[in-house]
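J.: Quick one, fold the following:
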Amino acid sequence: MTDLETRTSGRPGALRRAAPALLGYAAVRALGLLALALWSAARDKSAYTLLTARWDSLWYTRVADLGYGYEVRLPGGDVHSNLAFFPLLPWLERLGAAVTPLSYADAGFVVSLLASLAAAWGIFAVAEHVYGARVGGCAVLLWAVLPVGVVQSMAYSESLFTALAAWSLYAVLTGRWVTAGTLAALAGLTRPVGLAVTAAVWAAAVVAFTRSQSGGGADGGHRPALVPRVGARRLLGMLLAPLGAAGYVLWVGHRTGKGPLGYLDVQAGWRNGFDGGAAFARFVAEKFTSFPAALAGVGLVVGVALLLWLYVVGVRQRQPLALLVYTGIVMALALCASSYFGSKPRLLLPAFPLLLPLARALARARASRAVPVVCGVAVASAVYGAFWLNGSGPP
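T.: Okay, here's the model as predicted:
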């Protein structure tokens, strides 16, 4: 746990160890999809359409089908451009449609399902590496039963991003720097928050470099033949990590003719930006001007306080630096964005290290207590997810 450079996980049977957690994850997601299907049928809606052909899913499939350049001009003057959506998911949708009979929407759904399993496995791998297999299994189940867990099964990019981020972080923890950088670059092609993965790789690499300069090998001895090769791989990983996000952002700037920061103008057309949380604070404060809206305000305040508390607990429990950097940036970008307040729970979905303190507590509990709690929360999550997606607004 304290030497990210040399600790490796070459133990056999990685999938076998993760299998119980993955089966539990699949069961929770199946319950959520069943609840969505039943709720949607009762309202004469298509659950599959809600998962694959509404809100952001439509923007991704348009990119896959038509490429970039599509935009919607709203009466108020705002311009919603599909350049706001990063390209990896549409590329995979196009690939899936090219090699199978699936439509772009179908391919996006399949990608999300497979990516959600890969993400669950990555979360298990990270948690197992740091705290052990039992905590790893609990972390996966907690990620599955999040109130917004149904997004993991949608043709959105959250599952794909979380899978890439989790495995990149695992590669950092096990000293696989080139793999970490490559996965970070792919995460940067998936969502703007790929910045968090790059920052985690860089922070851990800098600390590892400092330790190698001062202390040598993990056993305290110097390894002159090994250190240069490790240092070269670490440097290569650092160089690879930002290429995905930087490449796309620079390409958008070139395409729009607005230079390196052109992507920010694209986001401004969606009324989205980073204001340090001022707009979100005003949104929450406005809830307290009437009743029962004040109850929602209380819920938001409690929710944000819980997130901050979990992060502080993670710091106190000495989570690895890479996890803390990654989680901190994901939280900051989600909570301090100036628009789409209803989407903030979804934007926080990739911040899985926040669940590790809860997973540790759950792992210590007796099975006779833990199992009913997890099952009850899974049912509540399934019902809430069905209600949420059948609402009028985007998740």
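J.: only C-alpha atoms for contact and neighbour calcs from this point on.
T.: Fine.
J.: Check which helices and strands the strand or helix carrying residue 50 sits against.
T.: Per DSSP states H and E, residue 50 falls inside helix 47-52. Packing partners of helix 47-52 (3 or more C-alpha pairs under 8 Å, 6 or more residues apart in numbering; DSSP states H and E): helix 14-42, helix 104-131.
J.: Any chance of TSV for the ones you listed, columns distance to residue 320?
T.: Formatted as TSV, these follow (distance: least, C-alpha to C-alpha, whole Å):
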stretch	distance to residue 320
helix 14-42	21
helix 104-131	8
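J.: deepest of those, which one?
T.: Greatest average neighbour count among those goes to helix 104-131 (a mean of 24), per mean count of other C-alpha atoms under 10 Å.
J.: And the helices and strands packed on helix 47-52: which comes nearest residue 73?
T.: helix 104-131 (24.1 Å; C-alpha to C-alpha).
J.: Remind me what that closest one packs against, helices and strands.
T.: Helix 104-131 packs on helix 14-42, helix 47-52, helix 56-66, helix 88-99, helix 133-144, helix 158-173, going by 3+ C-alpha pairs under 8 Å, 6+ apart.
J.: For the comparison step, fold the sequence that follows:
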Amino acid sequence: MPVDAAPAKYPGPRRAAPALAAFAAVRLLGLAVLAVWCAAAGSSPHTLLSARWDSLWYARIAAEGYGYEVVLPSGAVHSNLAFFPLLPWLERLVAAPTGLSYGSAGLVVSAVAGLAAAWGIFAVADLLHGRRAGVLAVAMWAALPVGIVQSMAYSESLFTALAAWALYAVLRGRWIVAGLLAAGAGLTRPVGAAVVAAVWVAAALAWRRGERTWAMAAGALLAPLGAAAYALWVGARTGGGLTGYLDVQAGWGNGFDGGWAFARFIGARLASPAFAAGVGLIAGVLLVLWLYRLCVRDRQPAALLVYCGIVVALALCASGYFGSKPRLLLPAFPLMLPLAVALARWRTWRAAAVPGALALVSAVYGAFWLNGSGPP
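T.: Presented below is the predicted three-dimensional model:
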């Protein structure tokens, strides 16, 4: 469904500049609103972004390595082995020459990774639908309600950058690059499996078409190495074998139950004074499923459909941390492509007004969210 000419080669900085500028503007707006809100509330933006919730776990890993755990009164064990190592490694890499704290180094990593993610999303959308749609896809992704996470010392921006460029490499037939980036994604978050699956499915389809090269085989072999290496290391460290990492996640209350626990959570809201929240959750789930249906209807490449489908399934069907589900959906950027294509057909001012309005709402919500109950 192209709306203008697709690029003939890799989109360089000049072609991607409007998308990067849009991303930076949305993120700066979010940070400005957060700063004003924190000034009124007497809180610290820096602390909220770099030294709360998951950020503390990543910073501790960067400082001390693995082995820290918290035993709750219920007997559940929260081990830092649940957190994948690439972000802490990068925090340590940035902190060493700069003297920054590990939390502040995490903010630097997220800022750079956010721009890389925006560039990668633009590259995919530009390739499939043209430059205008690419810019709008990035703006819509930056303006998601939980977009403030892109500016936190969290791993979402880093993972999305690796995933987006891996998918772009797949679409371009750069199999070794795709495999290496998928391996990096597998060292970043458990959902790295979605990138691996996307590479494998695309390679299998290309193989079936007769496009059989050594690079394709090498890329397919490289893709799972990151996730597999960490899972095997955790299994060896804990004595849990192949299921060691799943046991660690179970200690946090995480698992995959097909969405049953989430459905019960929504049902409890509907049967309580928080009825409106339950209705909102249902509306949000239906919106995500509708957007994915549009992706299928628009015949997005198989790699994007597989990647996005797995990200959505893992986010919606996990059994714990229901308040984090919007954040877990953040890497599912292909959901933005149908909206971006539709907006690209509008006049410029009308097309810009939609992500602009969403960016303002996102900025206010992000400030409210971080100064509220948390964690995201």
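J.: tm score of chain vs chain?
T.: The TM-score (TM-score structural alignment, normalised by the length of the second structure) is 0.97; 373 aligned residues with a C-alpha RMSD of 1.4 Å.
J.: what's the mean distance for the helix holding residue 50 of the first structure versus the second structure?
T.: Compared with the second structure after the fit, helix 47-52 of the first structure shows a mean deviation of 0.4 Å (mean C-alpha distance after the TM-score superposition for the first structure).
J.: who touches that helix?
T.: Contact partners of helix 47-52 of the first structure, identified using C-alpha atoms under 8 Å, 6 or more residues apart in numbering, comprise 36-37, 40-41, 57-58, 105-106, 108-109, 153-155, 389-390.
J.: 6 Å - rerun?
T.: 37, 40, 105, 154, 155 (C-alpha atoms under 6 Å, 6 or more residues apart in numbering).
J.: Stretch 188-203 of the first structure too?
T.: Contacts of stretch 188-203 of the first structure (C-alpha under 6 Å, 6+ apart): 86, 88, 161, 184, 187, 238, 241-242, 244-245, 322, 325-326, 329.
J.: Please determine how far the residue nearest the centre of the first structure is located from residue 127 of the first structure.
T.: Central residue of the first structure (C-alpha atoms, centre = their mean): residue 350, 2.3 Å from the mean position. Relative to residue 127 of the first structure, residue 350 of the first structure is positioned 14 Å away (C-alpha to C-alpha, to the nearest Å).
J.: if I've got this straight, residue 376 of the first structure is in a helix?
T.: Yes - counting by DSSP: H, G, I helix; E, B strand; the rest coil, residue 376 of the first structure is part of a helix.
J.: what's the burial count for it?
T.: 12 (other C-alpha atoms under 10 Å).
J.: and if you look at the one 10 residues further on?
T.: For residue 386 of the first structure, the count of nearby residues is 23 (other C-alpha under 10 Å).
J.: same check, this time on residue 375 of the second structure
T.: Neighbours around residue 375 of the second structure, by other C-alpha under 10 Å: 14.
J.: any idea how far residue 254 of the second structure is from the residue sitting furthest away from the middle of the second structure?
T.: The outermost residue of the second structure relative to its centre, with distances by C-alpha atoms, centre = their mean, is residue 210 at 33.1 Å. Relative to residue 254 of the second structure, residue 210 of the second structure is positioned 41 Å away (C-alpha to C-alpha).
J.: related to what we said a few turns ago, with distance to residue 316 of the first structure added, can I get the helices and strands packed on helix 104-131 of the first structure in CSV?
T.: Shown next, in CSV, are those (distance: least, C-alpha to C-alpha, whole Å):
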stretch, distance to residue 316 of the first structure
helix 14-42, 26
helix 47-52, 38
helix 56-66, 37
helix 88-99, 36
helix 133-144, 17
helix 158-173, 19
